[in-house]
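>>> sequence-free structure coming up:
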């Protein structure tokens, strides 16, 4: 898989999310400073609530921008089958006749993509699966939660 396409897809999705969040933060800021939000009594906190919302959204936007910068700078190398898993690896797991692919990324776990017809989910080293992957090899087993308890998944490939 061309990891540069994956990076482009990740950055595009995060940039779209950043644009939406930035617009929402600006709207909340406008609401907080609007004449209509001025307190009409001691229990009227609309303006203050809007200010808190704007501050939180601005903080999230800054974190999102840092995530975009992190992905833009991330070294995306190909992993050979004998290597151990590390950040930047695409890992395919197999269990019960089905396979699933994961990208071990530095941030934004849970985002999912389809690249070249292949579904992929980002996991981070802080996630339950992401904590199990670093240092593992093809053929090793990791466990994912299932309905009846943990389900062993074999590492089928590392890219």
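That came through, no problem. In this text the structure is predicted, and so the values were computed from the model without any measurement.
>>> use CA for all of it now, contacts and neighbours both
Fine.
>>> What lies in contact with stretch 26-33?
37, 46-51, 53-54 (C-alpha atoms under 8 Å, 6 or more residues apart in numbering).
>>> go again using 10 Å as the cut-off
Stretch 26-33 is contacted from outside by 21-25, 34, 37-38, 46-58, using C-alpha atoms under 10 Å, 6 or more residues apart in numbering.
>>> Please apply the same query to stretch 132-152.
Contacts for stretch 132-152 (C-alpha under 10 Å, 6+ apart): 80-87, 89, 91-96, 104, 123-126, 128-129, 131, 153-158.
>>> Please identify the buried residues of stretch 48-57?
Using 16 or more other C-alpha atoms under 10 Å as the test for burial, stretch 48-57 gives 48, 50-51, 53-55, 57.
>>> And for stretch 88-107?
So, applying 16+ other C-alpha under 10 Å, buried residues of stretch 88-107: 88-95, 100-107.
>>> Filter these down to the ones in strands?
Among the buried residues of stretch 88-107, the members found in strands (DSSP state E) are 90-95, 100-104.
>>> Reformat those as CSV; add distance to residue 119.
Listed next are those as CSV, based on distance: C-alpha to C-alpha, whole Å:
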residue, distance to residue 119
90, 11
91, 12
92, 11
93, 12
94, 14
95, 16
100, 8
101, 7
102, 9
103, 10
104, 14
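>>> State the pair within those that is farthest apart.
95 and 104 (18.7 Å; C-alpha to C-alpha).
>>> And the strands in this protein, which stretches?
90-95, 98-104, 112-115, 118-123, 141-144, 151-158.
>>> list the contacts for the residue positioned nearest the centre of the chain?
Centroid-nearest residue in the chain: residue 108, 1.7 Å away (criterion: C-alpha atoms, centre = their mean). Contacts for residue 108 (C-alpha under 10 Å, 6+ apart) come out as 10, 14, 64, 67-68, 71, 122-124.
>>> got another, please set it beside the one above:
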């Protein structure tokens, strides 16, 4: 599986998200500033609510722009067994039931599931609980995470 292709898919998905958020921010701003939405009394809050929404959407758009900048600068390196799993690694885990999952560790802001052919790859950051758990591990190592009251165990099958 090509890490560069995965990185490009993350950037494309973030660009799509940014476009949607910017459209929503513009619509909320237009609603907030439209003359028909000027408050006539203290209970008329449509304009105020739209302004809050526009502000939130603008913040979300900035967060996506930051994530895109990090992903553009990101350079995944080949797996180095002496360092173990690092950001940029493509990892295959298996659980106790034999169910496999593939992870691509990257910078913050790119948490999503991508398809590559018939395979699914979960993109996570090194700050995610599972991301933190696999950092520094090698093929054959056990990985354990606690999610609520449940402890999940995985084995690292392979790393690229």
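It's in. Here the structure is a predicted model, which is why all the values come from computation and not from measurement.
>>> Kindly provide the TM-score of these chains.
The TM-score (TM-score structural alignment, normalised by the length of structure 1) is 0.91; 159 aligned residues with a C-alpha RMSD of 1.9 Å.
>>> Looking at the strands of structure 1, which is nearest to residue 2 of structure 1?
Proximity to residue 2 of structure 1 (C-alpha to C-alpha) singles out strand 112-115 among the strands of structure 1, at 8.6 Å.
>>> Following superposition onto structure 2, what is the mean distance for stretch 5-20 of structure 1?
Stretch 5-20 of structure 1 differs from its equivalent in structure 2 by a mean of 0.5 Å after superposition (mean C-alpha distance after the TM-score superposition for structure 1).
>>> Contacts only, for residue 80 of structure 2.
Residue 80 of structure 2 makes contact with 86, 89, 138, 159-160 under the criterion C-alpha under 10 Å, 6+ apart.
>>> Residue 70 of structure 2 maps to what in structure 1?
Superposed on structure 1 with TM-score structural alignment, residue 70 of structure 2 falls opposite residue 70.
>>> Let me see the contact set for that match.
11, 64, 105-107.
>>> Checking the contacts of residue 108 of structure 1 against structure 2: which ones persist?
With both residues aligned by TM-score structural alignment, their matches' C-alpha atoms under 10 Å, the contacts of the contacts of residue 108 of structure 1 that structure 2 also has are 10, 14, 64, 67-68, 71, 122-124.
>>> Show me these that map onto helices.
If you go by DSSP state H, those have 10, 14, 64, 67-68, 71 in helices.
>>> Is it possible to get CSV of the residues you listed that adds distance to residue 117 of structure 1?
Shown next, in CSV, are those (distance: C-alpha to C-alpha, whole Å):
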residue, distance to residue 117 of structure 1
10, 16
14, 20
64, 27
67, 25
68, 24
71, 22
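>>> which two in these are spaced the farthest apart?
10 and 64 (11.7 Å).
>>> Residue 122 of structure 2 and residue 103 touch, don't they?
Yes. Counting by C-alpha atoms under 10 Å, residue 103 is a contact partner of residue 122 of structure 2 at 4.8 Å.
>>> ok, back up a step: which of the kept ones among the contacts of residue 108 of structure 1 tops the neighbour count?
Scoring these on neighbours with other C-alpha atoms under 10 Å, the highest-scoring entry is residue 123 at 24 neighbours.
>>> dump the residue contacts of the aligned partner of that one in structure 2.
Counting by TM-score structural alignment, residue 123 of structure 1 corresponds to residue 124 in structure 2. Residues near residue 124 of structure 2 by C-alpha under 10 Å, 6+ apart: 87, 103-113, 130-132.
>>> Please pull up the equivalent of residue 19 of structure 2 in structure 1.
Aligning on TM-score structural alignment places residue 19 of structure 2 opposite residue 19 in structure 1.
>>> now the most far-flung residue of structure 1 relative to its centre: how far from residue 48 of structure 1?
Distance from the C-alpha centroid of structure 1 peaks at residue 41, with 42.5 Å (C-alpha atoms, centre = their mean). Using C-alpha to C-alpha, to the nearest Å, residue 41 of structure 1 is found at 13 Å from residue 48 of structure 1.
>>> And residue 71 of structure 1, by the same measure?
Going from residue 71 of structure 1 to residue 48 of structure 1 by C-alpha to C-alpha gives 35 Å.
>>> same deal with residue 56 of structure 1?
With C-alpha to C-alpha as the criterion, residue 56 of structure 1 and residue 48 of structure 1 are 12 Å apart.
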